[in-house]
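In: please work out how this folds:
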Amino acid sequence: MIDGMVLSFPCIKVNNDLDILESNHAFKTWVGEEKEIKNVLELSNDYDVLKHNQRLLINDKFYDVYTNAVNNCFYLEFIENPYINVKGQVDSNILVGFVLIDNYAEVEENVEETRLPHLMAIIERKINDYFNNMGGIVRKFEKDKYIFVLNKDLLPELKETKFPIVEQISKIEIGNIPVTLSIGIGINGTSINEDMEFARGALDLALGRGGNQTVIKEADDKYQYFGGDGNEVIKNSRVRARVKAYGLIELILSASDVIVMGHKNPDLDSLGAAAGIYSIVRFYDKKCNIVLQKVTSSIKALYDRLVSDEKYDGVFITPEQALAKVKRRTLVIVVDTHRVMLCECPELLDKTSRIVVFDHHRKTSGAIENYSLTYHEAYASSTSEMVTEMLMYIKGVRLSRAEIEGLLAGITVDTKNFAFKTGIKTFEAAAFLKKNGADTISVRRLFKSSFDAYMAKTEIVRTAEIIFDNMAISELDREVENPSVLIAQAADELLSIDGIEVSYVLCKVGNRICISARSLGKVNVQKLMEKLGGGGHQAGAAAQLENVSMEDARELLENKIEEYIEETN
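Out: The predicted structure is shown next:
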């Protein structure tokens, strides 16, 4: 009996409906003898019986509530925490974060064995000096990882100076390989432990955005980004792809069936990667479907080639059909996006806990989190390249010519004919596909557009205006099929004009204004588009603005460009 227990803190016994069955004297004194509380939810609507430990605001004070299940009932203990402030956070002046040498493996491979200790000593001294000079503590806990603790009052100064240690380390070059750092910081958590979890998440996000930058994460998934204007850290190690391939096989074998989906308004990279994944799943004799809401003009040629093969009968399904098919053991594989809102069927992610994500875009907020496996490489040219690389390690998979050429088309479209974001592995993937029967002329036919689309693209280029000396901006002012793809192609065309380093093209789709941005590298258009709620890569990004006119959207874009220029100068 709780009533007979001598406990200094409030304690109650509740049933499955959270009705209070018993309470001790401390609880009655706490709530007031004259006040009758019948259910826990009367104290706080935020109470969750499934959580063993939670922090709740009750009568303007925060309490740590501990729940223990005993004989079909629950015992709750309410412990007042005097160190919690009005925001539900532990009062602390500590700032905690992690530092990672992004490309340690590449540096280790390319530096002479006798010179490596000297190089690492230089890096370690610079990191130690940077944090020690601010009165902080920094400790190395792995060969490429550090943890640091600083006074939180220094954070405004760190933001103002944009964490110069990242740039200092990037100036250290051995041969042609610059050493790069990423920093993850967590703030405003309910405790220092939560701040450390935020810091780990921030570091993962920094790596997903290409490394060589600092990310600060706080409660409610709010992020701040510093740096990251340089090219993504190129990694040529094949170990990661092999490990991910084997992990994917294990998940496929343990699943009842597989559903693959890309992003809304799919392109050749999205569909090509999905077809590559489909071939892997089929090899292991599992039922597989691909979610596709609409066949747009940009993928129609590849789609027609795929469905002409009888093995694709009934493979493509709508989001509604996917939701009806999904089961508890269904494996959902997402390709060419990592953001929930951009998935072809976001609701599908809530129907299963078995989720795999393959993407090459720089990581941003709103990412899929409850995954079983993720292969996220911001340095990769395309998701098709990543899937092709995994196919190299899965012996025996036979791809149709349409699947092979779909993968090569995906690489081609995202690299702009192998001009952007190409690394050693990009050409190795293309060579593998060519060796297995890809015909480059046949791939070229997948890019054909209609006469009206070509004329619209020509008009966009003809009416472009020059702003800020080296930037071109234009608009699509006519009705065409798949306008978001067309403006991306037009933005690419504008970069071929002498003196143009950056291009922006806008179009209206329903009640939204779509913006496509392209860069030759001097301007990080991903960071610029993030100011408008979008994202992408350093050289190619996009954003969408809802319920605004074309004039207002253009004015807002130009204001953000000015803001970006001021920040980077």
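In: make it CA atoms for all contacts and neighbour counts henceforth
Out: OK.
In: now the closest residue to residue 316 other than its chain neighbours: which helix or strand?
Out: Closest residue to residue 316 apart from its sequence neighbours, by Cα to Cα, 6 or more residues apart in numbering: residue 290 at 4.8 Å. Secondary structure from DSSP states H and E places residue 290 in strand 288-291.
In: ok, back up a step: count of residues packed around the residue nearest to residue 316?
Out: 25 (other Cα atoms under 10 Å).
In: did I read that right, residue 362 in a strand?
Out: No. Looking at residue 362 with DSSP: H, G, I helix; E, B strand; the rest coil, it is coil, so not inside a strand.
In: buried residues of the following helix or strand past the strand holding residue 290, list them for me.
Out: Using DSSP H and E, the next helix or strand after strand 288-291 towards the C-terminus is helix 300-307. By neighbour count on 16 or more other Cα atoms under 10 Å, the buried set for helix 300-307 is 300-303, 305-306.
In: sorry, back to before: what's the strand holding residue 290 packed up against?
Out: strand 257-261, helix 268-283, strand 316-317 (3 or more Cα pairs under 8 Å, 6 or more residues apart in numbering; DSSP states H and E).
In: ok, now with 10 Å
Out: If you count contacts as 3 or more Cα pairs under 10 Å, 6 or more residues apart in numbering; DSSP states H and E, strand 288-291 packs onto strand 257-261, helix 268-283, strand 316-317, helix 319-325, strand 330-335.
In: what's the closest of the buried residues of helix 300-307 to residue 269?
Out: residue 302 (10.7 Å; Cα to Cα).
In: residue contacts, the closest one?
Out: Residue 302 makes contact with 268, 271-272, 295, 402-403, 405-406, 409, 443, 445-447 under the criterion Cα atoms under 10 Å, 6 or more residues apart in numbering.
In: over to residue 327?
Out: By Cα under 10 Å, 6+ apart, the neighbours of residue 327 are 255-258, 351-352.
In: of those residues, keep whichever come out buried.
Out: For the contacts of residue 327, a neighbour count by 16+ other Cα under 10 Å gives the buried set as 255-258, 352.
In: can you list those in a markdown table and add distance to residue 117?
Out: Formatted as a markdown table, the buried ones among the contacts of residue 327 follow (distance: Cα to Cα, whole Å):
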| residue | distance to residue 117 |
| --- | --- |
| 255 | 46 |
| 256 | 50 |
| 257 | 50 |
| 258 | 47 |
| 352 | 47 |
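In: mind checking how far the top helix by length along the chain is from the chain centre?
Out: Scanning the chain for the helix with the most residues, using DSSP state H, yields helix 550-568. Here helix 550-568 is found 24 Å from its chain centre; the criterion is Cα atoms, centre = their mean, to the nearest Å.
In: and it, what does it pack against?
Out: With contacts taken as 3+ Cα pairs under 10 Å, 6+ apart, helix 550-568 sits against strand 471-475, strand 502-509, strand 512-519, helix 525-530, strand 540-546.
In: I'd like those laid out as a markdown table, including mean neighbour count and distance to residue 208.
Out: Supplementary listing: those in a markdown table, determined by neighbours: other Cα atoms under 10 Å; distance: least, Cα to Cα, whole Å:
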| stretch | mean neighbour count | distance to residue 208 |
| --- | --- | --- |
| strand 471-475 | 23 | 28 |
| strand 502-509 | 25 | 24 |
| strand 512-519 | 25 | 20 |
| helix 525-530 | 24 | 13 |
| strand 540-546 | 21 | 15 |
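In: second chain to compare with the first, below:
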Amino acid sequence: MKRKHWTLTPWFLIFAMAMLMMTMATYSYNKILCYIELGITVGAFTIVIVLSIRFQNYIKGIVKSTAEKIKGFNPEHLEKYKYPVAVSGKDGDILWCNARFRKVMCGGKSPEGESINAYLSGFDISKVCDSEGVDIACDGKEFTAFCVSAGDGIVCHFFENTYYKNIVREYHSTMPCVALISFDNAEDFFNDSDEAYSEIVASVETSLQKWAAEYNALYKRVGTNRYMIIFKDSDIDKMTAAKFPILKTIRSINANHLTATISVGLSRGEKLIKDSEMNARKALEMALGRGGDQVAIIKKDNTYEFFGGKVAAAEKASKVRMRVIANAISRVVADCDKVFIMGHKFSDLDCVGAAIGLQCIMEKSFKRYSKVVINRETSMAKQLIDYASERLEEEIFITPQEAERGVTPRTLLIVVDTHIEHSLESPQLYEKCRRVIVIDHHRKAVNYINNAL
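Out: I've put the predicted structure just below:
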């Protein structure tokens, strides 16, 4: 039933009365015309009356059917309810509502005949009926609407909970978000005089303290060139909108052609500071792995969002560190019985070239059985593979299936030219190998291999 039926019925009655008066006026001039007009008027009036009676019976039938289905349903009782209640037909047209509904939801106007969907924030009554409730808003207030089918009608209850929803929003906006900050290239400034190094560190720390003070956040130095700031979740929205200007502020600190940079790992969505700090460590590791000078935000669902990264990543690995890494790899290789070297899907020249070079090192320097795991059919470096196969004494290439059959508890898998699990030539081989080493030059990305030695 449409709203126009409710609004047009009075106009039909007025029009019929006007026609009746015109008919009476015509009687003195032309009786035949008067009788014709009278017949038309009576017919129109009869049709309007019949339709109105049928519609009233329809409303009574819906209300009666609803009352039979709901124990204690009584319009007089519902009229006294302190929360809005409305009864609609199956098509969603409002048949009855209490005074509270008219006052709160309609501004005092009568809504009979309108669609209830207009008061459900666009939800369709047929889809939300008998559901667990839907959250709606009306005139700046928030409600949870429960729609229950009863006979041929639907009873809609609207419970205002603006106050409680504001509390929930405030709770989420004030959840602690731990940010761990690392002064990326502090060692580069350390090569200068102690005085210059101290000035740079002091400038970086002062900038971080001002950043924390801007949001009334807790600032603490947690180690050498390491800092922690605890923000509110609502503060992070402001920072992301501004794309973290702290990165630019730190980059403005420079000396002897060197520019200071920081990496920030930030956690969102955790209720406990302990969990937030743990995730912030992961995010900081991700930011550093991607080259530094950026903010990595980890969310509750373990997805990342990145900001910054405009300064080229500086090479921070010293010769001492490289020697330590080389010695660690040597010990792992010495303790294994065989080595499989694998790259990414659709392997290219640098991937296959790196794998061949490592295979030669494993075979000749460490005297270990080693093979390059590759899919010849999908590789984009077939010429290099054929060239190596022709000139090497032994065949060094095997298929992923052959490698999987040869895995032992002491097998070492070396992954080259990628660090993302789903891009491996054979994820199944990776899952079977307990010992994994990753050698890659790309920026660290999400879904990286996290169990490498």
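In: ok, now how distant is residue 133 of structure 1 from residue 92 of structure 1?
Out: Distance, residue 133 of structure 1 to residue 92 of structure 1, using Cα to Cα, to the nearest Å: 21 Å.
In: between the two, which is the more surrounded one?
Out: Applying other Cα under 10 Å to residue 133 of structure 1 and residue 92 shows that residue 92 carries more neighbours, namely 15 against 9.
In: in three-state terms, label that one for me.
Out: When the rule is three-state DSSP, residue 92 of structure 1 gets the label coil.
In: that one is in contact with residue 152, isn't it?
Out: Yes. If you go by Cα atoms under 10 Å, residue 92 of structure 1 and residue 152 touch, sitting 8.4 Å apart.
In: and the helices in the stretch 201-350 of structure 2?
Out: Using DSSP state H, counting those that start in this stretch, the helices of the stretch 201-350 of structure 2 run over residues 233-242, 246-251, 273-289, 319-334, 349-364.
In: what's the mean deviation for the fourth one versus structure 1?
Out: When structure 1 is overlaid, helix 319-334 of structure 2 sits 1.4 Å from its aligned residues on average, using mean Cα distance after the TM-score superposition for structure 1.
In: what helices or strands is that helix leaning on?
Out: Helices and strands touching helix 319-334 of structure 2, by 3+ Cα pairs under 10 Å, 6+ apart, are helix 349-364, strand 411-416, strand 435-439.
In: now do the last one
Out: When contacts are defined as 3+ Cα pairs under 10 Å, 6+ apart, helix 349-364 of structure 2 sits against helix 319-334, strand 338-342, strand 369-373, helix 382-391, strand 397-398, strand 411-416.
In: what comes up buried for that helix?
Out: Going by neighbour count (16+ other Cα under 10 Å), the buried part of helix 349-364 of structure 2 is 351-356, 358-360, 362.
In: and what of the second one?
Out: Judged by neighbour count using 16+ other Cα under 10 Å, the buried positions of helix 246-251 of structure 2 are 246-248, 250-251.
In: the fourth one too?
Out: Residues of helix 319-334 of structure 2 classed as buried by neighbour count (16+ other Cα under 10 Å): residue 333.
In: now it: which residue numbers in structure 1?
Out: The aligned range for helix 319-334 of structure 2 in structure 1 is 238-253, by TM-score structural alignment.
In: hmm, back to that, format the helices of the stretch 201-350 of structure 2 as JSON lines; extra columns: distance to residue 411 of structure 2.
Out: Putting these into JSON lines (distance: least, Cα to Cα, whole Å) gives the following:
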{"stretch": "helix 233-242", "distance to residue 411 of structure 2": "45"}
{"stretch": "helix 246-251", "distance to residue 411 of structure 2": "44"}
{"stretch": "helix 273-289", "distance to residue 411 of structure 2": "27"}
{"stretch": "helix 319-334", "distance to residue 411 of structure 2": "9"}
{"stretch": "helix 349-364", "distance to residue 411 of structure 2": "13"}
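In: residue 226 of structure 2 is nearest to which of those helices?
Out: Nearest of the helices of the stretch 201-350 of structure 2 to residue 226 of structure 2, taken as Cα to Cα: helix 273-289 at 10.8 Å.
In: that closest one aligns to what range in structure 1?
Out: Using TM-score structural alignment, helix 273-289 of structure 2 corresponds to residues 192-208 of structure 1.
In: after superposition, how close is that stretch to structure 2?
Out: Looks like 1.2 Å for stretch 192-208 of structure 1 (mean Cα distance after the TM-score superposition for structure 1).
In: list the buried ones in that stretch?
Out: The neighbour-count check on stretch 192-208 of structure 1 (16+ other Cα under 10 Å) flags 192, 194-208 as buried.
In: surely residue 366 of structure 1 touches residue 340?
Out: Yes. In this structure residue 366 of structure 1 lies within contact range of residue 340 using Cα under 10 Å: 6.3 Å.
In: those two: who's more crowded?
Out: Higher neighbour count among residue 366 of structure 1 and residue 340: residue 340, with 19 against 13, using other Cα under 10 Å.
In: who touches that one in this structure?
Out: Contacts of residue 340 of structure 1 (Cα under 10 Å, 6+ apart): 263, 334, 346-349, 365-369.
In: can you give me the end-to-end distance of stretch 238-251 of structure 2?
Out: End-to-end distance of stretch 238-251 of structure 2 (Cα to Cα): 20 Å.
In: where in structure 1 does it align, residue-wise?
Out: Using TM-score structural alignment, stretch 238-251 of structure 2 pairs with 157-170 in structure 1.
In: one more: stretch 57-73 of structure 2?
Out: Going by TM-score structural alignment, stretch 57-73 of structure 2 sits over no part of structure 1.
In: what comes into contact with that stretch?
Out: 1, 51-56, 74-75, 78, 87-90, 94-96, 148-155.
In: how about residue 218 of structure 1, what's its partner in structure 2?
Out: Per TM-score structural alignment, the equivalent position to residue 218 of structure 1 in structure 2 is residue 299.
In: burial measure for the closest residue to that match other than its chain neighbours, as a count.
Out: Nearest residue to residue 299 of structure 2, sequence neighbours excluded (Cα to Cα, 6+ apart): residue 268, at 5.0 Å. Neighbour count of residue 268 of structure 2, defined by other Cα under 10 Å: 25.
In: now residue 268 of structure 2: how far from residue 45 of structure 2?
Out: The value you get for residue 268 of structure 2 to residue 45 of structure 2, if Cα to Cα is used, is 68 Å.
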